[in-house]
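[1] give me a model of this one.
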Amino acid sequence: MASGRFGDWTWVIRGIALAYCLGEGVFYLGWLTVMSWRTGQQLPDGDSMRWGFPVLLVGSALFQVPMTGYMWWLDLAAGRRFPRSVRLWLPVAFVAVLSVFVMVTATKVAFPAFLIGAVMAFLGIMALFFLPMALSPRLPAVLRERRRLTRHCSRSVRCQSRDVIAERGVPDRCPGETAR
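    Model (predicted):
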C-alpha cells in the first residue's frame, strides 16, 4: 500500500469521488429541473402535471437514487453482495427513463436530444448513486479490507489470507482456482 507525505492513498480516491459526485450531481439536478420545467410548460394551463414534472421528477431523483446507492454501500461495507432484486432498481430506472423523456420533449429534437439526455441521465444518476459511498467515513477502511482480501489471490498461488476469507464465509478457493 502506497503511503506518502499525506498518509494513506485513499484521500485521493475520496477527493475524486466527492468532486465527481458533488459536481455532476448538482449539475444533473439543475439540468433536470430546467428541462422538466420546460416540459411542464408545454402542457395546457390548469394541468396539474405542469408543475408536477419539476417537483416530482427532481424530488424522485434526489431521494430515490441516493437511497438505492446507500443500500448498496451498506451491503458492500458489510461484505455482502448487493441484492439484485428488481424492486431496488425500479426507482433508478424510473428516474432514468423520465430524465431522457423530459430532455426529448423539452427540445423537440429527437435524436441528438435522446443521446444527450441518455448521457446526462447516466452521468447524473451515477453521481447520485455513489454519493453515499463518497461521503462515508468508512470508505478508506472498506477499500483497505477489500484490497487485502483480493491482493494475494491468483490462478497459480493459493490464497495467503485463508483465515480472513474463512471467517467471512467466502469459499475456500481464490477466484479462478480449480479444485484439487
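
[2] drop to CA atoms for contacts and neighbour counts, all remaining ones
    Noted.

[3] just the strands in this structure please.
    Shown for the chain, the strands assigned by DSSP state E span residues 3-4, 7-8.

[4] check the ones you listed for me and report the most buried one.
    strand 7-8 (a mean of 11; mean count of other CA atoms under 10 Å).

[5] picking that back up, make TSV out of the strands of the chain and add distance to R148.
    Formatted as TSV, these follow (distance: least, CA to CA, whole Å):
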stretch	distance to R148
strand 3-4	15
strand 7-8	15
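
[6] also this sequence, please, to line up against the first:
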Amino acid sequence: MEKAKTGLADWAMRVLLWLYALVSIPLYLWFLHHAGDRWGQQLPADDDLRFWLPIVVPLAAFSFTTMSSTSWWWSTEDRPFLLGRKHWRFMMVFVVALSLMAGFFGSAHQDVIAVLLTVMVTIIGLVGLWFLPPALSPRLLTTLRPTKASANPS
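    Below is the predicted model of the structure:
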C-alpha cells in the first residue's frame, strides 16, 4: 500500500516540477537573451560584447545554476558532489548579479520598475533551474530529501 502512495506522490511532484520548469526556464532564458541583446546595443558598434552578451548571459545562467543545484541536490555531508553543499553559493551569487545587471542595463528605462521586473523574473527562473536536476532524477522523492551517507560505503 505504501508503495502506491510513494508512486503517486512521486508522479504528482514530477508533474508539478516539470510544469513549473516548462514555463519558468524558457521565460527566464528568453528574458536574459533579450536583456543581453538590449544591453549589447548600448555598447559601441565595434565592441565584440554586442554579439556575445545575448549568447553568454543565458548560457552562463543556465550552466552555472544547473551545476550549483546539481551539486547541492546530490551532495551529502560525507559525499560531496561537484562543488558540495557548501561551495555552490559563489556561482549563484554570480548568476544573480549577472541576471540583475542584464535586466537593469538592458531595460529601456532604468528605474524601480525595471529592477522589480528583473528581480521577479530572476527569482522565477532560478527556482525553475534549481529544481530541474531533481525533476530529472529517477528517484525524485529521495533526491528531494537527501540522506546522509553511511561511513562505510561498502
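
[7] TM-score for this pair?
    TM-score for the superposed chains, counting by TM-score structural alignment, normalised by the length of structure 2: 0.80, backed by 146 aligned residues with a CA RMSD of 2.8 Å.

[8] the strands of structure 1: which one's closest to R147 of structure 1?
    With CA to CA as the measure, strand 7-8 is the member of those nearest R147 of structure 1 (13.6 Å).

[9] list the contacts of the closest one.
    A2 (CA atoms under 8 Å, 6 or more residues apart in numbering).

[10] average offset of it relative to structure 2?
    Compared with structure 2 after fitting, strand 7-8 of structure 1 deviates on average by 3.7 Å (mean CA distance after the TM-score superposition for structure 1).

[11] hmm, back to that, out of the strands of structure 1, nearest to I16 of structure 1?
    Nearest of the strands of structure 1 (CA to CA): strand 7-8, 14.6 Å.

[12] for P54 of structure 2, see how far away the residue most central in space within structure 2 is.
    Nearest to the mean C-alpha position of structure 2, counting by CA atoms, centre = their mean, stands L129 at 3.1 Å. Distance, L129 of structure 2 to P54 of structure 2, by CA to CA, to the nearest Å: 19 Å.

[13] and for S24 of structure 2?
    From S24 of structure 2 to P54 of structure 2 the distance is 18 Å (CA to CA).

[14] got it, and L140 of structure 2?
    From L140 of structure 2 to P54 of structure 2 the distance is 33 Å (CA to CA).

[15] neighbour count winner among those two?
    P54 (23 against 17; other CA atoms under 10 Å).

[16] my guess is the more buried one contacts F31. True?
    No: between P54 of structure 2 and F31 there is no contact under CA atoms under 8 Å: 9.7 Å.

[17] that'll do, ta.
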